[in-house]
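Novice: Let me see the structure of the following:
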Amino acid sequence: MRIAKILLAGAAAAAMVGFLAAPAAAAPTDDTTATFEVLAGTLDIVAPATADLGDGAPGGTITGQLGTVTVTDSRGAADASWEATVTATVFQTGGGTPPETVLPSEIDYWSGPETATTGDGTFTEGQATAGDAAPLDSATPLTAFTHTGGTGGNTAAWNPTLVVNVPLDSIAGVYTGTVTHSVA
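Specialist: Sure thing, here's the model as predicted:
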């Protein structure tokens, strides 16, 4: 009887050790909290470094495109609105003393329609048609293009046209000036 009790006690002890050593049951799911950061970028505008608008006679017009102007908005803003503007300096030639000039107000700017856009919101050209062309100025910016609403990033590109109303008293020569696009 004593042996039976010892064997029974030994079996119970062995069962208890087996129970305690059994692997834990795994949970059917588990969560990991992951994070990432969207960085705030910049609002930039890029325009061609040079443009040859062509040639023409005194009293006539010279019409030429500047090349593609592009606004890139990577600010990641909740309101991704911006306005691109344009101004110009006096155009002058070294052919006389003092140099001969064509004023910015004698040069019309026509943004034309966008050539490409990305992102949401509303893209609007400053001058949709040639009939909407407006004179440039050296002090008062002319709206070239706008973007309203939308969120996050966006881009817009257009190829503006300049129409030089050559004064009748202009002398022959190559006239040089600067057209400046800005965005804010």
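
Novice: From now on I want contacts and neighbour counts done on CA atoms only, so please keep to that.
Specialist: OK.

Novice: how near is the closest residue to residue 56 other than its chain neighbours to residue 45?
Specialist: Leaving aside its chain neighbours, residue 56 sits nearest to residue 62 (5.5 Å; criterion: C-alpha to C-alpha, 6 or more residues apart in numbering). According to C-alpha to C-alpha, to the nearest Å, residue 62 stands 26 Å off from residue 45.

Novice: Mind telling me what element the residue nearest to residue 56 is part of?
Specialist: strand 61-65 (DSSP states H and E).

Novice: one more to line up against the first:
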Amino acid sequence: MRTAKTCLAAAAAAAMVGFLATPAAAAPSDTTDTTFEVLAGTLDVVTPPTADLGSGAPGGTITGQLGSVTVDDSRAADDASWTATVTATVFQTGTSSPPETVDPEEIDYWSGAATATTGTGTFTPGQATAGDAAPLSSVTPLTAFTHSGGTGGNTATWNPTLVVNVPLDSIAGTYTGTVTHSVA
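Specialist: Predicted coordinates:
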């Protein structure tokens, strides 16, 4: 009888091990809810935060480069055209009261050729050479650079030159103003 109980116990234990070792049944398929986000592209312009054009005497000129200006078009448009423009404020010195000023129309701007581009289409400087330089304005935007045609993203970088035609009646001092590039 003892042998029968031992055999019965061993059989029960073996059945239990077999039950516990049986793999779980797998589902024939399963799903995962998945998401991603497509962001809207942008059209941006990035300019240097400051620029020092140098110095000069009344009646002379002061010529200096502004620093790299970059248009970044990540809109991925079928027609990736854009126009960058530039305006300037009145430049003034704080060494006298009222401050002395130099109007933006006394400052010529020329973009020059692109220093770097990416993407397709045609990149055109507003003023390709020094001979094409045009006066800035606080009211009427001057075309700095354009891009026409092409598809998808693109970038253009240029380093514009400013020529200050210092008025004869200018007083000594450091003149400060703002040059603003915009793109649309």
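
Novice: hang on, the earlier thing: the strand holding residue 62 of the first structure vs the second structure - mean distance after superposition?
Specialist: For strand 61-65 of the first structure, the mean distance to aligned residues of the second structure following superposition is 0.1 Å (mean C-alpha distance after the TM-score superposition for the first structure).

Novice: Tell me how far that strand lies from the chain's centre.
Specialist: Centroid separation between strand 61-65 of the first structure and its chain, computed with C-alpha atoms, centre = their mean, to the nearest Å, is 27 Å.

Novice: Tell me how far the residue most central in space within the first structure lies from residue 177 of the first structure.
Specialist: Nearest residue to the geometric centre of the first structure (C-alpha atoms, centre = their mean): residue 72, 1.2 Å. Per C-alpha to C-alpha, residue 72 of the first structure is found 25 Å from residue 177 of the first structure.

Novice: Isn't residue 77 of the first structure up against residue 152?
Specialist: Yes. Using C-alpha atoms under 8 Å, residue 77 of the first structure is in contact with residue 152, at 5.2 Å.

Novice: These two: who's more crowded?
Specialist: Per other C-alpha atoms under 10 Å, whichever of residue 77 of the first structure and residue 152 has more neighbours is residue 152, with 20 against 15.

Novice: Quick one: residues contacting that one.
Specialist: 74-80, 119 (C-alpha atoms under 8 Å, 6 or more residues apart in numbering).

Novice: Between the residues you listed, identify the one with the most neighbours.
Specialist: Using other C-alpha under 10 Å as the neighbour criterion, residue 80 leads the contacts of residue 152 of the first structure with 21 neighbours.

Novice: Isn't it up against residue 155?
Specialist: No. Residue 80 of the first structure lies out of contact with residue 155 (C-alpha under 8 Å); the separation is 10.5 Å.

Novice: Find residues that contact each of the two.
Specialist: Contact criterion C-alpha under 8 Å, 6+ apart; residues shared by residue 80 of the first structure and residue 155: residue 73.
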